[in-house]
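Trainee: Give me a model of this one.
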Amino acid sequence: MTNQPFRSATIDLAAIRNNVGVVKKLVGETEVMAVVKANGYGHGAVEVARAALEAGATWLGVADVDEALALRSAGLQAPILAWLHDPTASFDAAVRNGIDVGVSSVAQLEAVAVAADALNRAGRVHIKVDTGLGRNGAEPSAWRAVFERAAELQGEGRLEVVGLFSHLSNANDDEDRAQLQQFDEAVDLAASVGVVPPIIHLAATAATFRLPETRLSMVRLGIGMYGLSPFDDVTSAELGLIPAMRLEGRVIAVKRVPADSAVSYGYTYRTAGASTLALVGLGYADGIPRLGSNRAPVLINGQRYRVSGRIAMDQFVADVHDGEVAVGDQVVLFGDPAAGHPAVEEWAEAAETINYEVVTRIGQRFKRRYTS
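Mentor: Modelled structure (predicted):
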């Protein structure tokens, strides 16, 4: 047996740096925001943020203020934007710690201003507008009111409008270009009432690669930073990206069984002949998608097998047939296909989801190890 942890997610920080570098080269002088929300898409927010900044990213992006505060507590002083908030949120901690706040309404502008008044310092905001995604962001009918109030608060020295942004649907290039046109209208309207922020941002990973006109003054690099493709028709390797996470477990039991032996709950799998079953101590409590049952690949001793039977809360089985497998052997669920590992996308296809979800849901029972 090895000293490998029972559950292991190995994160290659050199891959993170490579992926940021690829985008930096692509966008030139445009700034890059490294999006590390949701614990860095499951990879570890603090470690990924440090690697991204080393590689030339100049901003960090998170969903909420608590995530931003965790980065500040770790000593990261780069600009951070947090854009999703509880309706009754107080922004005192954000203003105190120099965290930029994404706002979508007059009410949120006022809440940031109240926090700024209490701390006697201007709050930093990015105004988000909805250009057709239908999620957070001020709707077009509210744009003028939001911009005018932002201009007033900025004139009073209570706020600094640092940015204006939106998010694309990635439905198709024509739809995204239509959103860009609407976003341009929002930028023009804001300027007409005196709001001319230094940073205008719209593109996430997909548009950064496919629609250069959307790069503007900053791009938000999310899934691409982790070495995964946002496209169904282009692989990460074709984009020059390297998958950063390798997910591993260990064989914890091996048994030889006769033909027609049933495996796991519901007996959804039976062996075709006399076979060896390898038990792996990973399950849906660890974030392994149960929909991968009987479909998802694993790599054991350099050989590919499939999950056999239903994935349980803490374990699953792989029928290795007549393969040589022993207790303690390494099991790779996914990693870098260039190294011979199954791709994250294979698990996503098996679980009828997307690569974003597969990596983001990886739980805290996994020991995250970092290599560089």
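
Trainee: alpha carbons only for contacts and neighbour counts from here, please
Mentor: Noted.

Trainee: The most centrally placed residue in the chain: what's it in contact with?
Mentor: In the chain, the centroid-proximal residue (C-alpha atoms, centre = their mean) is Y41; its distance is 3.4 Å. By C-alpha atoms under 8 Å, 6 or more residues apart in numbering, the contact set of Y41 is I223, Y226, Y356, V359, T360, R361.

Trainee: mind listing which of the residues you listed are in helices?
Mentor: Y356, V359, T360 (DSSP state H).

Trainee: these two touch, right, the last one and G44?
Mentor: The reference is to T360. No. Counting by C-alpha atoms under 8 Å, G44 is not a contact partner of T360; they are 10.0 Å apart.

Trainee: can you give me the strands for the stretch 251-372 of the chain?
Mentor: Taking DSSP state E, counting those that start in this stretch to define them, one finds strands in the stretch 251-372 of the chain at 262-263, 269-270, 275-280, 297-300, 303-306, 316-321, 330-334, 367-371.

Trainee: Of all those, which one comes closest to H85?
Mentor: Nearest of those to H85, taken as C-alpha to C-alpha: strand 367-371 at 28.2 Å.

Trainee: and this one, so I can compare the two:
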Amino acid sequence: MSFPARAVVDLSVIASNVRSLRAHAPTAQLMAVVKADAYGHGLVPSARAAVAGGATWLGTAQMDEAIALRDAGVTAPRVLTWLYAPGAPIARAIEADVDVSVSSAPALDEVVAAARLVGRTARVHLKVDTGLGRNGLTPDGLADLLPAALRAQAEGAVALVGIWSHLAFADEPDHATVRAQHDVFADAVRLAEAAGAAIEVRHIANSAATLTSPQVHYDLVRPGIAVYGLSPVPQLGGPGDYGLVPAMTLEAELATVKRVPAGHGVSYAHQYVTPHETRLGVVPLGYADGIPRHASGSRERSGGPIRVGDRTLGVAGRVCMDQVVVDLGPDATEQAGDRVELFGTGADGGPTAQDWAVAAGTISYEIVTRLSGSVPREYVGVEVLAGSAGGAAAATGAAAVTGGAR
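Mentor: Modelled structure (predicted):
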């Protein structure tokens, strides 16, 4: 493939991050959340790496991704899927041994019908809205749903194996809502168990709560962004403070380098004008590839950071659809074809996804997940897959993946 940029994903780092996260929650099982193409890192290779690191569960929002894991031969851990609309392939998920979340009475009806259709018990996790105001049963809704759910369980159509929720302020561990949601969740668990549900796993902790709120670890924690080495609480600490390392490096080759005079406008609307004679380099990545346009640079504000050699420079001018410009300086020696890094581990002082998040006024989650599928994913550290589901074949397959990862 001739695409002049790539996202290099270190699978051994993902495995190591999972091991670190397990140490933060030693009394709980760990679900590695691999939704959204594993936060842009590649669904199947990342899932296998997480399992190699000790993940006992995998989680996807969309049902198709959960089924894709099973179709790819990822059979060792339990898989939970939780976000679907009427008409979703629930029967296919049940046949694939995927746990299914239920957030409403109509969803329960569909799951029961699908289980009857395929003649297999559906493993169900009841989703409770404890205060986020998003998907899930209200506490009253849970009380109303339980009789029907327990009848379906007695029939053998479902097994009520989990109860779970999402925190609204997990990235602020001292926020009053964390305790309040904890209390609502505990009441919901007691209600379900008193009614006769044999709950195996209670879970509410995301990445932030896994790292900072041990009181809500319960039976299972569900880290997502932390699996890929990014801090969910950058205001409290960076990845290294929690034993994490970013797994993805986004790099490119300079497409062109040219000298321009002082006062030369750069990119659309000339937000940036060269202050002196200089050399400009074109980086062949733009907003169509996932580079945030909000990270454009101007005369007053440096744009998103780019590592060139041992220097960190900023995007000069507006981010375009398929390219950005960087002011290399009058004495620059870089040439077309030289490597630049948009973000990586930061170990050498280079930029990180968090730095891009700051430049764009967003969060690191968005920086990595918005990276387009047109940008090839290249995998290193594939040796960790040798002992995971799929064995040596999985490692060989991951090593061969270089594009179209989504």
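
Trainee: out of the strands of the stretch 251-372 of structure 1, which comes closest to W59 of structure 1?
Mentor: Between the strands of the stretch 251-372 of structure 1, strand 367-371 lies closest to W59 of structure 1; by C-alpha to C-alpha that is 21.8 Å.

Trainee: In structure 2, what range does that closest one match?
Mentor: Mapped onto structure 2 using TM-score structural alignment, strand 367-371 of structure 1 covers residues 376-380.

Trainee: Out of all residues in structure 1, which is the farthest from the middle?
Mentor: What lies farthest from the middle of structure 1 is P258; by C-alpha atoms, centre = their mean that is 43.7 Å.

Trainee: That residue -> structure 2?
Mentor: For P258 of structure 1, the residue aligned by TM-score structural alignment is P261.

Trainee: I'd like to know how far that match sits from S12 of structure 2.
Mentor: 46 Å (C-alpha to C-alpha, to the nearest Å).

Trainee: Just give me the neighbour total for the equivalent of V106 of structure 1 over in structure 2.
Mentor: Alignment note (TM-score structural alignment): V106 of structure 1 maps to A105 of structure 2. By other C-alpha atoms under 10 Å, 17 other residues sit near A105 of structure 2.

Trainee: Quick one: neighbours of the closest residue in space to A105 of structure 2 that isn't next to it in sequence, just the number.
Mentor: Nearest non-adjacent residue to A105 of structure 2, counting by C-alpha to C-alpha, 6 or more residues apart in numbering: L145, 6.2 Å away. Residues contacting L145 of structure 2 under the criterion other C-alpha under 10 Å number 18.

Trainee: Now do the SS call for H125 of structure 2.
Mentor: strand (DSSP: H, G, I helix; E, B strand; the rest coil).

Trainee: Next, count neighbours for it.
Mentor: Around H125 of structure 2 there are 27 residues (other C-alpha under 10 Å).

Trainee: Could you do L119 of structure 1 as well?
Mentor: 14.

Trainee: I figured it was touching N97, is that so?
Mentor: No. In this structure L119 of structure 1 lies outside contact range of N97 using C-alpha under 8 Å: 10.7 Å.

Trainee: for the stretch 51-200 of structure 2, what spans make up the helices?
Mentor: Secondary structure of the stretch 51-200 of structure 2 by DSSP state H, counting those that start in this stretch: the helices cover 63-71, 90-95, 105-118, 139-155, 176-195.

Trainee: Identify whichever of the ones you listed lies nearest to T210 of structure 2.
Mentor: So among the helices of the stretch 51-200 of structure 2, helix 176-195 is nearest, using C-alpha to C-alpha, at 12.8 Å.

Trainee: tell me the angle of the closest one relative to helix 139-155?
Mentor: If you take axes from the mean of the first three to the mean of the last three C-alpha atoms, to 10 degrees, helix 176-195 of structure 2 sits at 30 degrees to helix 139-155.

Trainee: other SSEs contacting helix 176-195 of structure 2?
Mentor: Applying 3 or more C-alpha pairs under 8 Å, 6 or more residues apart in numbering; DSSP states H and E, one finds that helix 176-195 of structure 2 contacts helix 139-155.

Trainee: Tell me who's in contact with the counterpart of V358 of structure 1 in structure 2.
Mentor: Under the alignment (TM-score structural alignment), V358 of structure 1 maps onto I367 of structure 2. By C-alpha under 8 Å, 6+ apart, the contact set of I367 of structure 2 is G290, I291, P292, A353, W356, A357.
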